[in-house]
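>>> what follows is a predicted protein model with its sequence.
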Amino acid sequence: MAALLAGAIWAGLVGWLLLRLLRQFRTHRNASLGPPPTSTEPLPPVAILVPARNEIGNIDTCLAGLTAQRGLTHKLSIIVIDDGSQDGTAEAVGKIAQDDPRIRLIDAGDLPAGWMGKPHACWQGALQAHTEWLCFVDADVRAAPDLLGAALAAALDQRIDMLSLNPLQEVGSFWERLIIPAGLLLIGCVQDLRPVNQSGSNQIAVNGQVLLIRRDLYFAAGGHAAVRGEICEDKALAMRVKQAGWSYRMLGAEHLARTRMYTSLGTLWEGLAKNATEILGNGPNTVAAATAALVIGWAAVLMPLLAVLAAIHRPSA
């Protein structure tokens, strides 16, 4: 009797989680980036800011995608901010920039007290950009040719001041396949995505891999200088924008950008800690809670399967 009750409770919990995930999936699918503009109306100039630290394995493909953006040939500048790379990233960017005057390499310089590395690099890049729009792109993002055009068109049509985009998350190793899907399930279970894009809501979700923002608003909100010590600087910046009453949206862009964030267990663990902090807060038990969620997430799938297999192989009385 106790086993039946426990099974019923577990089935109810899993069913509730599946229904919630289905609702979240529908919400995300309905909030995806539309097609690139078809009109001949010119797009505004944009500066792409790429903070890079030891990205020798990604920077070539990242810049290849960014320099191929359609409709922005003469209105595009790319600023790569080298944040103390020691693997030849700066040298690789320098060689690429020799053949493309739109690319500029700058050095982030020494990290001041109280600053985290990425906010400092982004801030240094923003100070060098003078276009109407800024677009912060992580060095591991590979952009399709229509990414920026579609993003700018959406921002202009929907009067969006700050736009966060979700690239397709690629996985390769065993640990990536084990942890990243469970992490995405954790986001779907913990965060309600429906209020994120609603005006007047204080709910926030953000993906800092691609962030498009009006330059004047960026500096009015304090930019990355205002979130210099934050682990999750992207979420903190988006929160400042939204609380100030400006328009913020998060849209899916899986069809126009892709990324593989982690290629080793060490970087994967660091990313898990940061994302857990963003979702669950900066408490002492954050990583433990995320690890527990990982175990529970896979248990929801594996336990019923193992029970069926055990029943099949159990000798009949």
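That came in fine, so what should we check first?

>>> hey, let's count contacts and neighbours off CA atoms from now on
Fine.

>>> what segments of this protein are helices?
For the chain, the helices defined by DSSP state H occupy 2-29, 59-67, 89-98, 117-127, 147-157, 174-190, 215-220, 233-243, 265-280, 286-313.

>>> go through those and pick out the most buried.
helix 117-127 (a mean of 23; mean count of other C-alpha atoms under 10 Å).

>>> tell me the angle of that helix relative to helix 233-243?
Inter-element angle recorded for helix 117-127 and helix 233-243: 60 degrees (by axes from the mean of the first three to the mean of the last three C-alpha atoms, to 10 degrees).

>>> got the contact list for helix 117-127?
49-51, 79-83, 106, 108, 111, 134, 136, 223-225, 227-229, 233 (C-alpha atoms under 8 Å, 6 or more residues apart in numbering).

>>> which one, of the helices of the chain, ends up nearest to Asn207?
Comparing those by their distance to Asn207 (C-alpha to C-alpha), the top pick is helix 233-243, with 7.2 Å.

>>> for that closest one, packing partners?
strand 248-252 (3 or more C-alpha pairs under 8 Å, 6 or more residues apart in numbering; DSSP states H and E).

>>> what is the strand it packs on packed up against?
Contact here means 3+ C-alpha pairs under 8 Å, 6+ apart; on that basis strand 248-252 packs against helix 2-29, strand 162-166, helix 233-243.

>>> the structure to be compared is supplied as follows:
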Amino acid sequence: INSLKEILYSDFEVFILDDNSTDGTYEKAVKLTENDKQFKILQGKDLPAGWVGKNFACSQLVESADGDYFLFIDADVILSPYAVEKAFGNLAALNLDALSVFPSQKMKTFGEFLIVPLMQWFLLSFLPLNFVRFFKSSAFTAANGQFMLFHKEAYFKIGGHEKVKNCVVEDMELAKNIKKSGMKFAVFTGGSDISCRMFSGFSDSLQGFSKNFYAGFNKKTTAFFIFHIFVQLTTTAFTILSFAVSNYFLLVPQIVNRIAISAITKQNIFYNILLHPLQMLMFIVVGVNSFIQFKTKKNRWKERELNSI
């Protein structure tokens, strides 16, 4: 909320929805925004059957907004004063109908450093961001629900969050729907303008990524495990081989990869190189945990069940 108050963009209003939280969120939001007419605090309705909580919350926010653009951000995202202006600049300059940003991830604990960097490593290693804009196929899609900006017309053309109401990985589905409708979509990294501390500690990080990982493959088990095998063959196998034959030049591509992606995403280069073997192990752990949770119907987030979705 404090970062939103510093935004150097005049013509906007902010709607904050308290989705039946139990930690005093509504009262805190009201106190922080009192006497500020740009902010409106809403209390969420009870979750209807067939909806994922976040999707229903975003749908309620849209009902209250009447602007020409909809910008959805998570409550833990921090924006620089120029973040919104730059996002609109990219939207206009590239003639986009929608865009998404992967915030720079802030980490404090060892457990977070083991898991959180995997998201952007996974994305940037296997799907260059420019491919999302240049290729019309929805197969070349990446998106992050922490920051998504839509033209109002584009949002309603694809049916908004109601169209993906039962999707756990709703950001990807929204982006795919934009591309399937023949509209233009692009994705960016947050740099120093958009940041977020997604999780607090190891267990939070493990559960946070597990709830989305298997679902991100549309729950296609064969594709999910083939991808995992491919990742390990191109990373862990080369690491083991380099030590087995004492040819450490085999490690150079992975080191260069980690340096480049860490620099692009504003992450600690030294930590990511040092922890890379453990991070690849955690890649397996998160994947297996995600698969088991979905198959045993024990997928939860913030004490809310996702199994019926």
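Cool, the structure landed. It should be emphasised that the depicted structure is a prediction, and the values quoted were computed from it without experimental measurement.

>>> quick one: TM-score?
TM-score of the superposed chains, computed with TM-score structural alignment, normalised by the length of structure 2, equals 0.71; 246 aligned residues with a C-alpha RMSD of 2.8 Å.

>>> picking that back up, switch the helices of structure 1 over to CSV; also include distance to His255 of structure 1.
Below are those laid out as CSV (distance: least, C-alpha to C-alpha, whole Å):
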stretch, distance to His255 of structure 1
helix 2-29, 12
helix 59-67, 14
helix 89-98, 26
helix 117-127, 26
helix 147-157, 9
helix 174-190, 18
helix 215-220, 26
helix 233-243, 22
helix 265-280, 23
helix 286-313, 27
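
>>> out of the ones you listed, which is closest to Leu251 of structure 1?
helix 2-29 (7.4 Å).

>>> how many neighbouring residues does Ile81 of structure 1 have?
Neighbours of Ile81 of structure 1 under the rule other C-alpha atoms under 10 Å: 28.

>>> need the helices and strands packed on strand 248-252 of structure 1 in a markdown table (columns: distance to Ala310 of structure 1).
Formatted as a markdown table, those follow (distance: least, C-alpha to C-alpha, whole Å):
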| stretch | distance to Ala310 of structure 1 |
| --- | --- |
| helix 2-29 | 15 |
| strand 162-166 | 40 |
| helix 233-243 | 45 |
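
>>> just the terminal-to-terminal distance for stretch 12-32 of structure 2.
End-to-end distance for stretch 12-32 of structure 2, by C-alpha to C-alpha, to the nearest Å: 18 Å.

>>> so what touches that stretch?
The contact list for stretch 12-32 of structure 2, computed with C-alpha under 8 Å, 6+ apart, reads 1-2, 38-46, 53, 57, 61, 64-65, 67.

>>> rerun at 7 Å
Gln38, Phe39, Lys40, Ile41, Leu42, Gln43, Gly44, Ala57, Leu61 (C-alpha atoms under 7 Å, 6 or more residues apart in numbering).

>>> what's the PyMOL line that selects buried ones from these?
The PyMOL command for the buried members of the contacts of stretch 12-32 of structure 2 (criterion: 16 or more other C-alpha atoms under 10 Å) is given here:
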select buried, resi 39+40+41+42+44+57+61
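
>>> quick one: which of the contacts of stretch 12-32 of structure 2 sit in strands?
Phe39, Lys40, Ile41, Leu42, Gln43 (DSSP state E).

>>> give me the aligned partner of Asp97 of structure 2 over in structure 1.
Aligned counterpart of Asp97 of structure 2 in structure 1: Asp161 (TM-score structural alignment).

>>> residues contacting its match?
By C-alpha under 7 Å, 6+ apart, the contact set of Asp161 of structure 1 is Ala155, Ile213, Arg214, Trp246, Ser247, Tyr248.

>>> roughly how far does it sit from Ala238 of structure 1?
From Asp161 of structure 1 across to Ala238 of structure 1, the span is 10 Å (C-alpha to C-alpha).

>>> Val141 of structure 1 is nearest to which of the helices of structure 1?
Across the helices of structure 1, Val141 of structure 1 has its closest neighbour in helix 59-67 (5.8 Å, C-alpha to C-alpha).

>>> circling back to that earlier point, closest to Val287 of structure 1 out of the helices and strands packed on strand 248-252 of structure 1?
Across those, Val287 of structure 1 has its closest neighbour in helix 233-243 (18.0 Å, C-alpha to C-alpha).

>>> excluding chain neighbours, what is closest to Ile187 of structure 1?
Nearest residue to Ile187 of structure 1, sequence neighbours excluded (C-alpha to C-alpha, 6 or more residues apart in numbering): Ile279, at 7.1 Å.

>>> roughly how far does the one you found sit from Cys232 of structure 1?
To Cys232 of structure 1, Ile279 of structure 1 is 10 Å away according to C-alpha to C-alpha.

>>> residues in structure 1 aligned with the biggest helix by length in structure 2?
Identified as the longest helix of structure 2 according to DSSP H is helix 276-295. The counterpart of helix 276-295 of structure 2 in structure 1, using TM-score structural alignment, is absent.

>>> contacts for that helix?
Leu114, Ile115, Leu118, Leu206, Phe209, Ser210, Lys211, Phe213, Tyr214, Thr236, Asn299, Asn307.

>>> aligned partner of the fifth one in structure 1?
Following TM-score structural alignment, the counterpart assigned to Phe209 of structure 2 within structure 1 is Leu272.

>>> from Ile204 of structure 1, how far off is that match?
From Leu272 of structure 1 to Ile204 of structure 1 the distance is 19 Å (C-alpha to C-alpha).

>>> follow-up on the earlier one: between the contacts of helix 276-295 of structure 2, which sits nearest Gln146 of structure 2?
Nearest to Gln146 of structure 2 among these: Phe209, at 13.8 Å, using C-alpha to C-alpha.

>>> so who does the closest one touch?
Contact analysis of Phe209 of structure 2 by C-alpha under 7 Å, 6+ apart lists Val286.

>>> ok, how many other residues are close to the closest residue to Ser262 of structure 2 other than its chain neighbours?
Take Ser262 of structure 2 and drop its neighbours on the chain: the residue closest to it by C-alpha to C-alpha, 6+ apart is Ile269, 5.4 Å away. Residues near Ile269 of structure 2, counting by other C-alpha under 10 Å, number 17.

>>> any idea how far Val231 of structure 2 is from Ile269 of structure 2?
In terms of C-alpha to C-alpha, Ile269 of structure 2 sits 21 Å off from Val231 of structure 2.
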